[in-house]
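>>> attaching a predicted model along with its sequence, questions to come.
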Amino acid sequence: MRRRTDFKFAFNALFVKLMLSFLSVILLLASFNLVSHLYLSKKVYQEMVRQNELGLKQTALSYENHFRLTQNIILTLNRSRTWTANLGLLSQVRENRRYDVVREVKSDLANVYSNPFLHIENFILYFKEADYVFEKDGTSSMNDMFSKYYASKEYPPDYWSRQTMGNQYMRVLPAANFRESTMNSSRPLGSLLPLVTQVLPNKEVYGIVMLNARELHTAYGDGSASPFYILDADGVMLFSTSADRPVLSDISGSISYHEQVGDQYYFYQKGGQTGFTYVQVTPAAAVTSGMRQMQLLLAALLTAAVLTSILFSLFFSYRLNRPLQRLIAALERKSGTGAGKLSSVKEFAIIGDRMSRILETNQFIQTDLEHKNSLVR
């Protein structure tokens, strides 16, 4: 009985070698795509972080410009001789009875708080020695102003009476919720950010600019619901959009910084003019969601491509191996039967046709030779 070799599963068989070659190419391309995907994922992450940093940088710059603009407007008023003279008269108004300058000062104040782009709710002049205030609605005692018209538990009347500026020209105080509480009504005034300046050369006259903190954040924030904080140079919280007070890092040695704490990213930006620190808290899911979606999509596409490539490799290897197996079987039988039509591939068809003719010729010669040998014997 003739022994046959199993070419289908032999390691050195054509089918195995074809499959290994195809798999090598597939693994090479898959490795290239995987490395490209990891590289792009890193770039996408860096770009998302950069976008958050640029957004916070723009927010900080807008706040800084607003504080500087407000300061410059008050400085411009202080350079006016008419303004300083009128304030000098108002500081001694009980003695000199110069109530005629009230309208002029009120007009100067209106030019400041009526500008909608400044987001100023009120500009209050506090005459500390005379113990009264002057604002857009007229005059009142300091106690009435800060216990009724601008009442806040953070800023009671005695807080303002103890207020001193020292060598500072401008100071931004922490935002607080103010209310107007009178005998017949009580209405909230919202979150206001007091900005206190010294009205030169009258060192006992203070300008208290009430900035609308929410309007400022709406105008200069990124529009997201992510927590946002402003801290002064000493780390005191000036403004916060969240009731939670997180533990923030000290970035005194850097201008811009970001870190991940738990499932949140903290972005820090220091203001160049005021030295304030602006903090934006972004959930890690918001930073990585786009990247994860891309990772899932690319992983699915890569898996589908590899599986499809393997299936096509099996199909093509089988198509190439089958006619060769038939050719080998025909050679083992030493007969042209079944060797004529090996494959639809042109080259295999030609080989099959030539091999069939060779086998038929060889069979004819062998038969003739056996016949002649019989006659010789």
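All right, it came through fine. Numbers count the residues shown, from 1 in each chain.

>>> CA atoms for contacts and neighbours, from now on please.
Fine.

>>> hey, where'd the strands end up in this protein?
Assigned by DSSP state E, the chain shows strands spanning 120-127, 132-135, 138-141, 170-172, 176-181, 186-198, 205-212, 228-231, 237-240, 256-261, 264-270, 277-283.

>>> by how many degrees do the first one and strand 186-198 diverge?
This means strand 120-127. 60 degrees (axes from the mean of the first three to the mean of the last three Cα atoms, to 10 degrees).

>>> and the angle for strand 120-127 with strand 205-212?
Going by the same axes, to 10 degrees, strand 120-127 makes 160 degrees with strand 205-212.

>>> try this one next to it:
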Amino acid sequence: MNMPTYRDEPFKWYEFMRQNHPVFRYGNSVHVFKYNDILNVLSNHRVFSSQFRDLLDENLSGILNEKIAPSILILDPPKHTELRNLINYAFVPKTIDNYENRIRQIADDLIINMLTEKNVDIVAKLSYPLPVMVISEILGIPDNDMPLFKIWSDRLASSLGRGPDIKTQYEIADYFYGLIRKPDKLKGLLKDLCTVEIDGRKLTDQEIVSFAILLLVAGNETTTNLITNTILTISENKKYFYEMQNDASLIPAVIEETLRYRSPVQSTRRYAREDTEISGTEVLKNDIVFLYLGSANRDEDIYKEPDLFDPKRNNKRHMAFGHGIHFCIGAPLARLEAVVVLKEFSKFIKDFTVEKPSGDDRIDSDIMYGFKKLIINL
């Protein structure tokens, strides 16, 4: 049997690895494919750290820290807890829910414009522009700056897992510094982040910029991929599309099953603070641990018929948004956007087909799963 590769088709590769090498050492890295093993690693931040800047060359780490504070994604407690509490205070689900009507209006406008064409790139016309417009409005970004977000987010998404794109991060940082240093003109979430305070502690400019950069990727690229992946998946399972048209209450379950079945984020990483083991495989101090969330979401020991798309399955405990202290802070917004878009899509679009994407159409990333373009026929 030839071993499938990640670039050919990740889900076949995951299946091969779960069955043959569920925990696999390669050099100074350890690759983990089973649900419970990944759950245990994500639950133990004391041993498996997210604080990768500790491993960087001191000069590079110093250069980054000077302008951009470490993201909450790569911090451990207590610093992570302190920073996340401040951000949660400003970025609360109630605030997000206030945007539902605006998200629906944006979705309607984009979908109605699509109806004038027979062949539509759903990425260019719907799943990319909507999250950018939403996150821009939430942050309080001027409309005419949105094209910059596309350039920056594409660069950052491509660099994930391949080392920091310092040039792009600096460009974005300079942009946000230009905004937050004019407090009288601030609005939206940026204004809230600049004013939030708990027990006398406020966010620094560097921390605000760091979170804004995180939202640019997490609030844009991942939601784009979730919408695109959902439309592709329901095109392959059309009975659920027709059911959704008659019963919109099914839509949240369709989104949750897509998150399991085609997760926008396929993997995450930690490093070992000390010598340890994962299911009998030795892990040495400073080893990089690769956790394949997309594989966990199709683990045969957890899900019955894991390769079957079934929104009505009872077990919905996927790992698309991670687990533990680093559970995705933007999950409520991503879910809301995807549900609203799918409701409006199934309302305006009576039927459609999808042109099967090629491997070249996939996003060039070892972490993100999605498509640069997806053509639908109306």
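Structure's in. What do you need? Since the model is a prediction, treat every value here as computed from it, not as a measurement.

>>> any idea what the TM-score is?
With the length set by TM-score structural alignment, normalised by the length of structure 1, the two chains reach a TM-score of 0.20; 140 aligned residues with a Cα RMSD of 7.5 Å.

>>> on that earlier part again, out of the strands of structure 1, nearest to residue 59 of structure 1?
strand 277-283 (8.3 Å; Cα to Cα).

>>> mind giving me the packing neighbours of that closest one?
helix 14-78, strand 228-231, strand 264-270 (3 or more Cα pairs under 8 Å, 6 or more residues apart in numbering; DSSP states H and E).

>>> adding mean neighbour count and distance to residue 61 of structure 1, write the strands of structure 1 out as CSV.
What follows is the strands of structure 1, written out as CSV (neighbours: other Cα atoms under 10 Å; distance: least, Cα to Cα, whole Å):
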stretch, mean neighbour count, distance to residue 61 of structure 1
strand 120-127, 22, 19
strand 132-135, 20, 30
strand 138-141, 14, 35
strand 170-172, 18, 16
strand 176-181, 19, 23
strand 186-198, 19, 18
strand 205-212, 22, 17
strand 228-231, 21, 13
strand 237-240, 20, 16
strand 256-261, 15, 12
strand 264-270, 22, 9
strand 277-283, 22, 10
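
>>> redo those as CSV? Include distance to residue 107 of structure 1.
Formatted as CSV, those follow (distance: least, Cα to Cα, whole Å):
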stretch, distance to residue 107 of structure 1
strand 120-127, 12
strand 132-135, 10
strand 138-141, 11
strand 170-172, 23
strand 176-181, 23
strand 186-198, 19
strand 205-212, 15
strand 228-231, 32
strand 237-240, 30
strand 256-261, 42
strand 264-270, 36
strand 277-283, 35
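
>>> compare these and give me the one nearest residue 315 of structure 1.
strand 277-283 (48.4 Å).

>>> next, the angle from the closest one to helix 14-78.
150 degrees.

>>> ok, residues contacting the helix ranked longest in structure 2?
In structure 2, ranked by residue count with DSSP state H as the criterion, the top helix is helix 331-348. Applying Cα atoms under 8 Å, 6 or more residues apart in numbering, the contact partners of helix 331-348 of structure 2 are 93, 96-97, 100, 103-104, 107-108, 111-112, 131, 219, 222-223, 226-227, 241, 244-245, 248, 251-252, 255, 321.

>>> looking at the helices and strands packed on strand 277-283 of structure 1, which is buried most?
Greatest average neighbour count among these goes to strand 264-270 (a mean of 22), per mean count of other Cα atoms under 10 Å.

>>> touching, residue 268 of structure 1 and residue 231? I think so.
No - taking contacts as Cα atoms under 8 Å, residue 268 of structure 1 lies outside contact range of residue 231: 10.4 Å.

>>> what residues do the two have in common as contacts?
What both residue 268 of structure 1 and residue 231 touch, as defined by Cα under 8 Å, 6+ apart, is the set 277-278.

>>> residues contacting residue 240 of structure 2?
Contacts of residue 240 of structure 2 (Cα under 8 Å, 6+ apart): 234, 254.

>>> what about it, distance to residue 341 of structure 2?
Distance, residue 240 of structure 2 to residue 341 of structure 2, using Cα to Cα, to the nearest Å: 16 Å.

>>> also residue 242 of structure 2?
Applying Cα to Cα to residue 242 of structure 2 and residue 341 of structure 2 gives a distance of 16 Å.

>>> with residue 173 of structure 2 instead?
Taking Cα to Cα, one finds residue 173 of structure 2 at 30 Å from residue 341 of structure 2.

>>> can you pick out the residue with more neighbours from the two?
residue 341 (25 against 21; other Cα atoms under 10 Å).

>>> gap between that one and residue 192 of structure 2?
Distance from residue 341 of structure 2 to residue 192 of structure 2, by Cα to Cα: 27 Å.

>>> okay, now residue 171 of structure 2: neighbour count?
Residue 171 of structure 2 has 12 nearby residues by other Cα under 10 Å.

>>> repeat that for residue 79 of structure 2.
For residue 79 of structure 2, using other Cα under 10 Å, the count is 10.

>>> show me what the helix or strand harbouring residue 149 of structure 2 is packed up against.
Using DSSP states H and E, residue 149 of structure 2 sits in helix 146-159. For helix 146-159 of structure 2, the packing partners by 3+ Cα pairs under 8 Å, 6+ apart come out as helix 129-139, helix 166-180.

>>> mind listing the helices for the stretch 201-350 of structure 2?
With DSSP state H, counting those that start in this stretch as the criterion, the stretch 201-350 of structure 2 has helices at 205-216, 222-236, 238-246, 251-261, 293-296, 331-348.

>>> so which of these is the most packed in?
helix 293-296 (a mean of 30).

>>> what's that one packed up against?
helix 10-20, helix 35-42.

>>> can you give me the buried ones in the helix or strand following the longest one?
Next along the chain after helix 10-20 of structure 2, taking DSSP H and E as the criterion, comes strand 23-26. Neighbour counts over strand 23-26 of structure 2 (16 or more other Cα atoms under 10 Å) mark 23-25 as buried.
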